[in-house]
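In: Below are the sequence and a predicted model for it; my questions follow.
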Amino acid sequence: MQSERDAKARHRQSVETSLKNSTRFNVQLFRETGSFGHGTGVRNYCDVDLLASMSSMNGYQPTSDTALLWVKDTLRASFPATAVQIRRPTVAIMFANGAEKWEILPGFRTSPADDVPVYNIPGPASGWMSSAPTVHLEYVNEVNQRDGIRGGAKKLARLAKAWKYFNQVPISSFYLEMRAARYLEVQTSFQPFVHLCGYLEWLNEIQLADMNDPKGRASRFAACSSTATRASALPKLRTATSRARKSADAEYAGDTSTAFHYLGLLFAGVFPRR
């Protein structure tokens, strides 16, 4: 991961400079969010998420579509040879022909300066939703550091994201991470593949239901960007649940070979290796 961090860090200043020079909006600060700097990323699937806390030149908050368009047009003007696309809720800029991807999230702060930062960010399909990124990161860290769990929340999140990426499951990585922390919040220990099985079974039981902000500072958030993507994700989740259970049962029975066989299927043959 360090090599990825070094490579991606080289573009941060140019991206920030581009947005700061915009004539359409002002940027108060940049805040790195998501898995890249949080220890929950999957190698070669970890993008840089950068929240741009901004305001319009005339002081009003535009529509979320307009805010995304402003960011896209600004980056395109600065990087004419680089692909820049709106991919709600962010604007994605693909350096090195897509090998290095940054996702820029426009945010308009709604909380007082002396309170926890809460932002309006683009919703997954339309409109605005509220988000408290620092609170969300702190929540995962709190669970991750609990006795008996030590490191488990982030490990479980990485396993869930690896399953998602390797099987092309259209579920939000943020949702998987927050649900992983919520699942382990009531556990007293952590065993990676035992709890991965339980976690996937739980997601299947609740049918990827929307999740309340665990700290009560922001909007409920969805697992998928639309009804259609959720309908696509659920069958893949059911298959994953079956494979994870067969792997766990085989391990309990002392049949390590069969356990690894189903783990291989679970992770589309990419992981784990013996």
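Out: That came through, no problem. Everything numeric in this text was worked out from a predicted model, so none of it was measured. Numbers count the residues shown, from 1 in each chain.

In: Only C-alpha atoms from now on, for both contacts and neighbour counts.
Out: Will do.

In: How far off centre is the strand or helix carrying Met54?
Out: Per DSSP states H and E, Met54 falls inside strand 48-56. Relative to its chain's centre, strand 48-56 lies at 16 Å (Cα atoms, centre = their mean, to the nearest Å).

In: Which elements pack onto it?
Out: With contacts defined as 3 or more Cα pairs under 8 Å, 6 or more residues apart in numbering; DSSP states H and E, the packing partners of strand 48-56 are strand 25-33, strand 100-109.

In: Got another one to weigh against that:
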Amino acid sequence: MAKSIDEGFSAFLTWLVPAASEHDKARAHKSSVESCLINGYGCSSFFETGSFGNGTGVRHHSDTDYFAVIPAKNLKEKSSISLREIKESLQVKFWNTAGIVVNCPAVRIPFGTWASEKMEVTPAYFYGMVEYDGKKFAKYEIPDCSSGWMNSSPSAHNYYVQKTDDAKSNKVKLLIRLIKAWKYYWEVPIISFFLEIYVTRHCSNESYIDYAIDLALIFEKLEKDNLPGLYDPVGISGHIKPCSSDAQHAEALSKVKSAAGRARRAINQAHEGKIDDAFLTYDLLFNYNFPAR
């Protein structure tokens, strides 16, 4: 039970932290997946990325993501062909694992029921170094979901998020986790990477972070701008789309509008001293997963 809105968010954020052993089932297969890709494609590096890799994962909902760095000569000009071939190779290796699919820009291997037990393997090839904020980071080409390849640098983007988090009292990653929880609880088809960069960019322009206020500001801005794409502030990935298709964009925008209204209503209720009502509204915002008062 929480007495104040701040206590409610603190308790909720504690619940959202993935358990230390949560994605061990996927990690347990790391060596065998890597071995398959070494033997078949000359994979030179296999490292974890994504939400678990940078500390913004949500319990039971975030995939376990890996980059498989493969020599460009061993990949096809059309990334869709490489994804299909890698998927087929992994299906042969894990012949008793049902549901291995291409989930661009990766191949998804479901080693368990929870999302955290599903490994997403993104083929990549080294494409030189990129400089950001006076530092150099490895850059890769990964599938762009249109049969081509696009720039990516997980280490540069992680640095961008971490630097902003450090500057804002370590609340940026927690705000990202809250937004991602909303996404997962309501099955909103917004790309997680987009949310991560969008929220970080928002926070970089704020003097301090207040979870209730910034949730409302982010949802309202997304609604006002019609759920826009954004240009990568790190200067690597170009234009970052919020969704994979027009149909997904329409569905996501509808859910953003609902979230904006609820987040603002909860703030107004709290300001009027209607704390019980505010808790109920936050519970609705997070699809009945927010702590009770």
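Out: Right, received. Where do you want to start? These numbers were taken from a predicted model, which means no experiment stands behind them.

In: TM-score, when you put one on top of the other?
Out: Overlay of the two chains. TM-score (TM-score structural alignment, normalised by the length of the first structure): 0.92; 269 aligned residues with a Cα RMSD of 1.9 Å.

In: Run through who's touching the strand holding Met54 of the first structure.
Out: Applying Cα atoms under 8 Å, 6 or more residues apart in numbering, the external contacts of strand 48-56 of the first structure come out as 8, 24-36, 61-62, 101-109, 119.

In: In PyMOL, select just the buried ones from these.
Out: Selection of the buried residues among the contacts of strand 48-56 of the first structure in PyMOL, burial being defined by 16 or more other Cα atoms under 10 Å:
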select buried, resi 8+25+26+27+30+32+33+34+35+36+101+102+103+104+105+106+107+108+109+119
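
In: Can you redo the helices and strands packed on strand 48-56 of the first structure as TSV, where the extra columns are distance to Leu50 of the first structure?
Out: TSV is the format used below for these (distance: least, Cα to Cα, whole Å):
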stretch	distance to Leu50 of the first structure
strand 25-33	5
strand 100-109	5
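
In: right, so of the ones you listed, which gets closest to Val71 of the first structure?
Out: Ranking these by distance to Val71 of the first structure, with Cα to Cα as the measure, places strand 100-109 first at 7.5 Å.

In: which residues touch the corresponding residue of the first structure for Ser152 of the second structure?
Out: In the first structure, the residue paired with Ser152 of the second structure is Ser131, using TM-score structural alignment. Counting by Cα under 8 Å, 6+ apart, Ser131 of the first structure makes contact with 118-121, 217-219.

In: which of the residues you listed still touch in the second structure?
Out: Retained in the second structure: 118-121, 217-218, out of the contacts of Ser131 of the first structure (criterion both residues aligned by TM-score structural alignment, their matches' Cα atoms under 8 Å).

In: Residue range in the second structure corresponding to stretch 178-190 of the first structure, please.
Out: Aligned by TM-score structural alignment, stretch 178-190 of the first structure falls on residues 197-209 of the second structure.

In: now that stretch, how far from the chain's geometric center?
Out: On Cα atoms, centre = their mean, the centre of stretch 197-209 of the second structure falls 16 Å from that of its chain.

In: Next: stretch 44-62 of the first structure.
Out: 16 Å.

In: just stretch 61-73 of the first structure next, same as before
Out: 21 Å.

In: One more: stretch 73-83 of the first structure?
Out: Worked out by Cα atoms, centre = their mean, stretch 73-83 of the first structure lies 24 Å from the chain centre.

In: gap between Ala282 of the second structure and Ser153 of the second structure?
Out: Just so we're on the same page, residue 282 of the second structure is Tyr rather than Ala. 35 Å (Cα to Cα, to the nearest Å).

In: Which one's more surrounded, the two?
Out: Tyr282 (25 against 21; other Cα atoms under 10 Å).

In: SS state for that one?
Out: Tyr282 of the second structure carries the three-state label helix when classified by DSSP: H, G, I helix; E, B strand; the rest coil.

In: where does it sit relative to Thr113 of the second structure, distance-wise?
Out: Taken as Cα to Cα, the span from Tyr282 of the second structure to Thr113 of the second structure is 28 Å.

In: before we move on, back to that, now, which of the kept ones among the contacts of Ser131 of the first structure sits nearest Cys197 of the first structure?
Out: Ala218 (29.1 Å).

In: Surely Thr97 of the second structure and Thr113 touch.
Out: No - applying Cα atoms under 8 Å as the test, Thr97 of the second structure and Thr113 come out as separate, 11.9 Å apart.

In: neighbour count winner among those two?
Out: Counted by other Cα under 10 Å, Thr97 of the second structure and Thr113 do not tie: Thr97 has more neighbours, with 14 against 9.

In: Which helix or strand contains that one?
Out: Here Thr97 of the second structure is assigned to no helix or strand, by DSSP H and E.

In: ok, how many other residues are close to the aligned partner of Asn44 of the first structure in the second structure?
Out: For Asn44 of the first structure, the aligned residue in the second structure is His60 (criterion: TM-score structural alignment). If you count neighbours by other Cα under 10 Å, His60 of the second structure ends up with 18.

In: Next one: His60 of the second structure from Cys243 of the second structure, what distance?
Out: With Cα to Cα as the criterion, His60 of the second structure and Cys243 of the second structure are 22 Å apart.

In: ok, now Ile209 of the second structure?
Out: As judged by Cα to Cα, Ile209 of the second structure and Cys243 of the second structure stand 26 Å apart.

In: So what touches the match of stretch 178-190 of the first structure?
Out: 161, 164-165, 168, 171-172, 175-176, 218, 230, 232-233.
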